[in-house]
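Engineer: quick one, structure for this:
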Amino acid sequence: MNSALAQGALRIGMVAGFSGPVAGVVQESAEGARLYFDSVNAQGGIRGQNIELVTQDDKYDNATAVAQAKSLASQGVLALMLSRGTGPTEAMLPVLKENRLPLIAPATGAISLRDPVQPFVFNLRASYQDEAERAVKHLAGIGVKRITIVQVNDPFGIDAGKGAIKGLDDVKLRALSHLRFDRNKPNLAPTMQGIAKAGIEAVVLIGPGYAVAEGVNALRAAGSTAHVVTLSNNASNDFVKSLGENARGVIVTQLFPYERSTSSPLVREALGLAKATGRSELTPAQLEGFAAAKLVVEALRRTGKDVDRASLVKALEGPRIDVGGLQVGYNDKDHSGLEFTDVSIIGPDGKFWR
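Structural biologist: Here you go, the predicted structure:
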């Protein structure tokens, strides 16, 4: 299967929710990946072979993710990349193991994909716990003390919530309340009304974009001017649009350099390629996709002439790889990826500012 593949395109699969609640950010990350793959292909590809990104829609559903991953594995893709969501990604783990199929740069920060090490998962972004910890430390740093945590009651929310608690512990604060909501039926209006009445200064709102937007809009409708912090899973244009006039001032954690910062080699390269295709700017999700594609390409370049899944895994676990000024290294005991975290704020123009 892989030897035949090596004679044609180098096919990389992406199983993610191209329809459903995370469609916007998934599409943006795929656009970023294609931006870099297209540039490499225009220069002759990898040893004369083009890279092809093959996408499948899992509709943000665990069972569908498994079926689509099996389908791509049987088609001979060398690796998967940029899966989104803790549940769908965890569901695919047996497929990865059975097919010895690497998953590169999943767009999830789940601790379950890091500890214990998953031999076929190569994380790029920092963990949800790291970014939630960064979020609350930012709030403490600007003098906020009355903080509440509102999280989705699923593996993602539980995971990120632990990071928020750790961050509060580190700055000697405690959450005034720690509330949970259902992913499918958030019903956040009563919760936000209670938070507004309690005079909370900041809400750490952990959940999918549609639920966080509902929560922010309900909080503002209740008359609260509290700071709102959410995580990088909501760093997309679609999320900003869903907030409408309430977007301004929402704080969103970020896991890659500022997408307008030309001092970053990664951003400088991505912006240059984007402008050549008629685009004047990038979103955080597009930059993540771009960085993931750089990681894939560098690993492919290190496989040698006989490229297959095993040689790709070996290349990833070799010397550290430079991803546009960010250094990432893996070995058989650690596939954690980067530790970079930052915060942004949505400005009056609907852009993410830092």
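
Engineer: when you work out contacts or count neighbours from here on, use the C-alpha atoms and nothing else.
Structural biologist: Fine.

Engineer: residues contacting the nearest residue to E131 once chain neighbours are set aside?
Structural biologist: Nearest non-adjacent residue to E131, counting by C-alpha to C-alpha, 6 or more residues apart in numbering: T341, 5.9 Å away. For T341, the contact set (C-alpha atoms under 8 Å, 6 or more residues apart in numbering) comprises 126, 130-131, 134, 253-256.

Engineer: which ones among these are found in strands?
Structural biologist: 253-254 (DSSP state E).

Engineer: need the contacts of T341 in CSV (columns: distance to T108 and neighbour count).
Structural biologist: Listed next are these as CSV, based on distance: C-alpha to C-alpha, whole Å; neighbours: other C-alpha atoms under 10 Å:
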residue, distance to T108, neighbour count
A126, 9, 22
D130, 12, 21
E131, 11, 29
R134, 16, 23
T253, 13, 24
Q254, 13, 29
L255, 11, 27
F256, 14, 25
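
Engineer: how about this one, so we can line them up?
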Amino acid sequence: MKNTIRVSAAALALAVPLLTHAAQIVVGQVGPMSGLEAAQGRAYAAGMQLAFGNANAAGVNGHTFTLVRKDDGGRPEDTIAGTKELLEKDKPLVLAGYFGSRNVADLIKAGLLEKDKIALVGYRTGEIRPDVPWVYNVRAGLRDELNKVVEHLATIGITRLGLLYEEGPGAPALLAAADEAAGKAKVAIGTKAAYPAGTASIGPAVDTFLKQKPQAILMVATGAAAAGFIEQYRAGGGTAQLFAHSGADIEQLSKRLSEEQMQGVAIAQVTPSPYKISSRIAKEFADTVAKTKDLEVPVSYAMMEGFITGKVIVEAVRRQGARPTREGIASALEAMDRLDLGGYLVGFRPGVRTGSRFVELSIISGTGKIRQ
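Structural biologist: Next comes the predicted model:
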């Protein structure tokens, strides 16, 4: 009996430090929970929460994960204000799931990430941007998407292209990358038209493309702007093939537009499809959704991307053991050279913080269904 007591006491003594160092990992998101991109912002959050729920059930060094999110309505000034408030009050270990070219650019410019030594993992923008410290993405870059679409068009003999894009500081880099992709594929982007940043005011751009008549139009636009463009362009008699970058949100387009308007529209996707079991991560996602009651929003590509972001964050915390820190998140990510999440690879290293090269095209059939 005495021996049993001594063994139990020793086991308890060993357990106490583990319990002491177990932490509640707060993940902070400031994104569009309302406004034009609310569907994507909320879906991204829901995807992260699915991943964190799995981690909490399985156990990660005794830690638990909590997502705290704030609504910026898509407004850059509210992104900054919300992040400052989040950092002060909720003390997140890592930030995730930010949206908008200006929003992310202004966050970096404000110096909050560097000052607080906190990483941003997972974001969505519509610009070509350099990799900078503290900012990590789990998806392919816009340059990869442009190359994929232009190569596909060149293969099927389409050589006269148009480009719809959002105005802003990142526009020159986007235009240069688009021209570079076109040059490699030996095609030409002869017509370019912009719409005002943070809006869906695409009327003048529609008029430009109806007049110039390119064979295909690349839309580097938000979901709301892309939907408005397709609607007005088709109503005006436009017949060019339409290709959108991943930020356009295929679910938002399908919900707003008719099957006739959507027929033949193609969208670059940077994650596996959330609608079919094509890989282990797709099955894990589907199984998690199936056992989750009362999903806040419908399943979508944005939700799948949030799920991937959540899994990357969990892995970065797991690699730190009992004492995860903000700086430790960045160090773990920098050493995450080839993480296989189940048929979807994510890798970072010093100076390379765009974690994936995965791009495939989703094409809408005549019945409004998605086909790869």
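
Engineer: TM-score for the pair, please.
Structural biologist: Superposed pair, TM-score by TM-score structural alignment, normalised by the length of structure 1: 0.90. Supporting alignment: 346 aligned residues with a C-alpha RMSD of 2.3 Å.

Engineer: one step back: for the alignment partner in structure 2 of the residue nearest to E131 of structure 1, give its distance to D144 of structure 2.
Structural biologist: Under the alignment by TM-score structural alignment, T341 of structure 1 pairs with V359 in structure 2. Look at V359 of structure 2 and D144 of structure 2: by C-alpha to C-alpha, to the nearest Å, they are 7 Å apart.

Engineer: to which residue of structure 1 is Q241 of structure 2 aligned?
Structural biologist: When structure 1 is aligned by TM-score structural alignment, Q241 of structure 2 is paired with H227.

Engineer: hmm, that match is touching E201, no?
Structural biologist: Yes. Between H227 of structure 1 and E201 there is a contact under C-alpha atoms under 8 Å: 6.3 Å.

Engineer: rewinding a little: distance check, the residue nearest to E131 of structure 1 against D130 of structure 1.
Structural biologist: Taken as C-alpha to C-alpha, the span from T341 of structure 1 to D130 of structure 1 is 7 Å.

Engineer: now list whatever residues contact both of these two.
Structural biologist: With C-alpha under 8 Å, 6+ apart as the test, T341 of structure 1 and D130 reach no residue in common.

Engineer: residues contacting the closest residue to R320 of structure 1 other than its chain neighbours?
Structural biologist: Leaving out its chain neighbours, the residue that sits closest to R320 of structure 1 by C-alpha to C-alpha, 6+ apart is G329, at 4.3 Å. G329 of structure 1 sits next to 316-321, 335, 337 when contact means C-alpha under 8 Å, 6+ apart.

Engineer: show the buried residues in those.
Structural biologist: Buried members of the contacts of G329 of structure 1, counted by 16 or more other C-alpha atoms under 10 Å: 316-317, 321, 335, 337.

Engineer: what about the strands in the stretch 251-354 of structure 1?
Structural biologist: Remark: strands assigned in the stretch 251-354 of structure 1 by DSSP state E, counting those that start in this stretch are 251-254, 321-323, 326-328, 342-346, 352-353.

Engineer: which part of structure 2 lines up with the third one?
Structural biologist: With the alignment judged by TM-score structural alignment, the segment of structure 2 matched to strand 326-328 of structure 1 spans residues 344-346.

Engineer: over to the first one?
Structural biologist: Under the alignment (TM-score structural alignment), strand 251-254 of structure 1 falls on residues 266-269 in structure 2.

Engineer: from the chain's centroid, how far away is the longest helix along structure 1?
Structural biologist: Counting residues, the longest helix in structure 1 under DSSP state H turns out to be helix 23-42. With C-alpha atoms, centre = their mean, to the nearest Å as the basis, helix 23-42 of structure 1 stands 14 Å off its chain's centre.

Engineer: now that helix: which residue numbers in structure 2?
Structural biologist: Mapped onto structure 2 using TM-score structural alignment, helix 23-42 of structure 1 spans residues 38-57.

Engineer: pull the number of nearby residues for the equivalent of K241 of structure 1 over in structure 2.
Structural biologist: Aligned counterpart of K241 of structure 1 in structure 2: K255 (TM-score structural alignment). As a burial measure, K255 of structure 2 scores 10 neighbours (other C-alpha atoms under 10 Å).
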